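A.B. asks: Sequence and predicted model, in that order:
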Amino acid sequence: MTGQFLPVHPAVLAGGLSEARTEQDRAALLEAGRLLFAKPCEFFYASQKIDQLPPAEGPEIAFCGRSNVGKSSLVNALTGHNALARVSHTPGRTKQLNFFNLGDRLTLVDMPGYGYAQASKAVKEDWQGLMFDFLRGRPTLRRVLLLLDARIETKPADRMAMELLTDAAVPFQIVVTKADDAKPWWLKQRIAEAEELARSHTAGHPMVLVTSSHTGGGIPELRAEMASLARPA
């Protein structure tokens, strides 16, 4: 199927994998995701203040999660670049919004990690203020991918982020990361909990995606879901 055109109904493409009713629909969506992420992806802007954002011109998807959740590794795995997003060994280091242009069809926004235990109260408050202003005032932001670490329980900061997104009326979708590093019984519980969290928030997307940047598990599905939000080819 790779490289072969697969027709897909526009409603299915717009709805993503949750609207796929047949194996052909699913295959077409996966191919759309592959083709999108075969495009070049380049960093083009960084902002530390809300009044320094680039113009809001096309669809955007933001990556949000606790420090050390594997956000940069996931961005690199999606785009096929080993160092597109910097993987820091110091949690909480990133303090700015980083923007990446994916083939002129989609902008990826790497948001600063939250919940770093050693961060000062002022830094945490600055993060919440900047993030809320960005989320609430960005008309081109189609969805936030909220990352949860498969290995550990949901933290209060994760729940606060969901409340923040809901209050800002920004749709979010939970993506479980580092699935390869969790015991199967624990991973099953984590997925069930994530699905319940998504259902309990009006802004939550019902489909939880499970990924591993190390093995590539779930990456094609996440690409397909993101392709449904991109500017048409």
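C.D. replies: Yes, it's here.

A.B. asks: When you work out contacts or count neighbours from here on, use the C-alpha atoms and nothing else.
C.D. replies: Noted.

A.B. asks: what does the longest strand along the chain rub up against?
C.D. replies: Ranked by number of residues, the top strand in the chain under DSSP state E is strand 141-149. If you take Cα atoms under 8 Å, 6 or more residues apart in numbering as the criterion, strand 141-149 is touched by 59-66, 69-71, 135, 154, 158, 170-179, 229.

A.B. asks: Please pick the buried ones from these.
C.D. replies: 59-66, 69-71, 135, 158, 170-179, 229 (16 or more other Cα atoms under 10 Å).

A.B. asks: Could you list which of the residues you listed belong to helices?
C.D. replies: Of the buried ones among the contacts of strand 141-149, the ones assigned to helices by DSSP state H are 71, 135, 158.

A.B. asks: can you give me the helices for this structure?
C.D. replies: 10-15, 23-37, 71-79, 121-137, 156-167, 184-199, 219-227.

A.B. asks: Can you name every helix or strand that the longest one contacts?
C.D. replies: Which is helix 121-137. helix 156-167 (3 or more Cα pairs under 8 Å, 6 or more residues apart in numbering; DSSP states H and E).

A.B. asks: which strands and helices sit next to the helix it packs on?
C.D. replies: With contacts defined as 3+ Cα pairs under 8 Å, 6+ apart, the packing partners of helix 156-167 are helix 121-137.

A.B. asks: buried set for the helix it packs on?
C.D. replies: Neighbour counts using 16+ other Cα under 10 Å place 127-128, 130-132, 134-135 of helix 121-137 among the buried residues.

A.B. asks: Got another one to weigh against that:
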Amino acid sequence: MIQGNNNSKEELALARFLFAHNCSFVASSATSLQLPMEKLPEVAFMGRSNVGKSSLVNALTGRKTMARQSNTPGRTQEIIFFNLSEKIILVDLPGYGYAKASKVKQAIWIKNIFNYLRYRTTLRRVSLLIDSRRGLKDIDDVIMNILDKIAISYQVVLTKVDKVKQIELAIMIEKIITKILYRPAAYPIVGATSVVSGIGILELQVELTRFANIKLSDLKKI
């Protein structure tokens, strides 16, 4: 099913409260030896190069330039960590599948990402971003196989949905649901987002807030 508007008032309030607060850069890691100390629950964003990871992180946090964006695929080569109000860490992973990158570079990126995914004990969820204009590719299936194997919960999140027709989007979502239905680590709800129109941003905020160290009593403190 599609991520819908069935969230409770409390869930919506918590998400708005959390993502309205300060989000700051923590660290960047070029190797698994440079990862910052594990402290808060983490949610990571990954996908093919130029899928819109940085743009989505910026839209979620309401900051235009917090996560650096590039029109050049493969430009982001490090794992970037952001602290959201001391409640949760947002992690921007390097894009994968950029064919023009050297095999050596690709191997380094893959090893770095894999080590993070496999050994990061604070990682709670991966948002696996898919460009809605492209759909699932073979490399995305490879990544899902890895996530299933190491038992990391992940949600398929479509980006740039403002650029496709509604009927095409509905067909694509149905196809994706069919593919992930029996995958053990896949979350059964497909997210659909657009940083241009704002579609699905609040719904994804709600989903990610479930992993944060935040509770209803925090709202009463403001």
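C.D. replies: Received it, and whenever you're ready, just let me know what you need. This structure is a prediction, so every number in the text was calculated from the model and none was measured.

A.B. asks: Start and end of stretch 197-214 of structure 1, how far apart?
C.D. replies: End-to-end span of stretch 197-214 of structure 1 (Cα to Cα, to the nearest Å): 26 Å.

A.B. asks: against structure 2, where does it fall?
C.D. replies: Stretch 197-214 of structure 1 corresponds to residues 179-196 in structure 2, going by TM-score structural alignment.

A.B. asks: if we can go back for a sec, mean per-residue distance, the longest strand of structure 1 to structure 2?
C.D. replies: Following the fit onto structure 2, the mean deviation recorded for strand 141-149 of structure 1 is 0.4 Å by mean Cα distance after the TM-score superposition for structure 1.

A.B. asks: by how many degrees do that strand and helix 219-227 diverge?
C.D. replies: Orientation check (axes from the mean of the first three to the mean of the last three Cα atoms, to 10 degrees): strand 141-149 of structure 1 against helix 219-227 gives 150 degrees.

A.B. asks: which position in structure 2 aligns with residue 75 of structure 1?
C.D. replies: Checking with TM-score structural alignment, residue 75 of structure 1 has residue 57 as its match.

A.B. asks: give the contact list for that match.
C.D. replies: Contacts of residue 57 of structure 2 by Cα under 8 Å, 6+ apart are 67, 90, 92.

A.B. asks: Translate residue 37 of structure 1 into the numbering of structure 2.
C.D. replies: Per TM-score structural alignment, residue 37 of structure 1 is aligned with residue 19.

A.B. asks: That match and residue 44 of structure 2, how far apart?
C.D. replies: Between residue 19 of structure 2 and residue 44 of structure 2 the computed distance is 16 Å (Cα to Cα).

A.B. asks: Over to residue 200 of structure 2?
C.D. replies: Distance of residue 200 of structure 2 to residue 44 of structure 2, computed by Cα to Cα: 17 Å.

A.B. asks: Repeat that for residue 195 of structure 2.
C.D. replies: From residue 195 of structure 2 to residue 44 of structure 2 the distance is 18 Å (Cα to Cα).

A.B. asks: and if you look at residue 153 of structure 2?
C.D. replies: The gap separating residue 153 of structure 2 from residue 44 of structure 2 is 11 Å, by Cα to Cα.

A.B. asks: before we move on, what about residue 88 of structure 2?
C.D. replies: Per Cα to Cα, residue 88 of structure 2 is found 11 Å from residue 44 of structure 2.

A.B. asks: Next: residue 180 of structure 2.
C.D. replies: 19 Å.

A.B. asks: Show the contacting residues for the match of residue 37 of structure 1.
C.D. replies: 60-62, 84, 205.

A.B. asks: quick check, nearest of those to residue 11 of structure 2?
C.D. replies: Using Cα to Cα, residue 205 is the member of the contacts of residue 19 of structure 2 that lies nearest residue 11 of structure 2, at 9.5 Å.

A.B. asks: so what corresponds to residue 156 of structure 1 in structure 2?
C.D. replies: Residue 156 of structure 1 maps onto residue 138 in structure 2, by TM-score structural alignment.

A.B. asks: wait, residue 231 of structure 1
C.D. replies: Residue 231 of structure 1 maps onto residue 213 in structure 2, by TM-score structural alignment.
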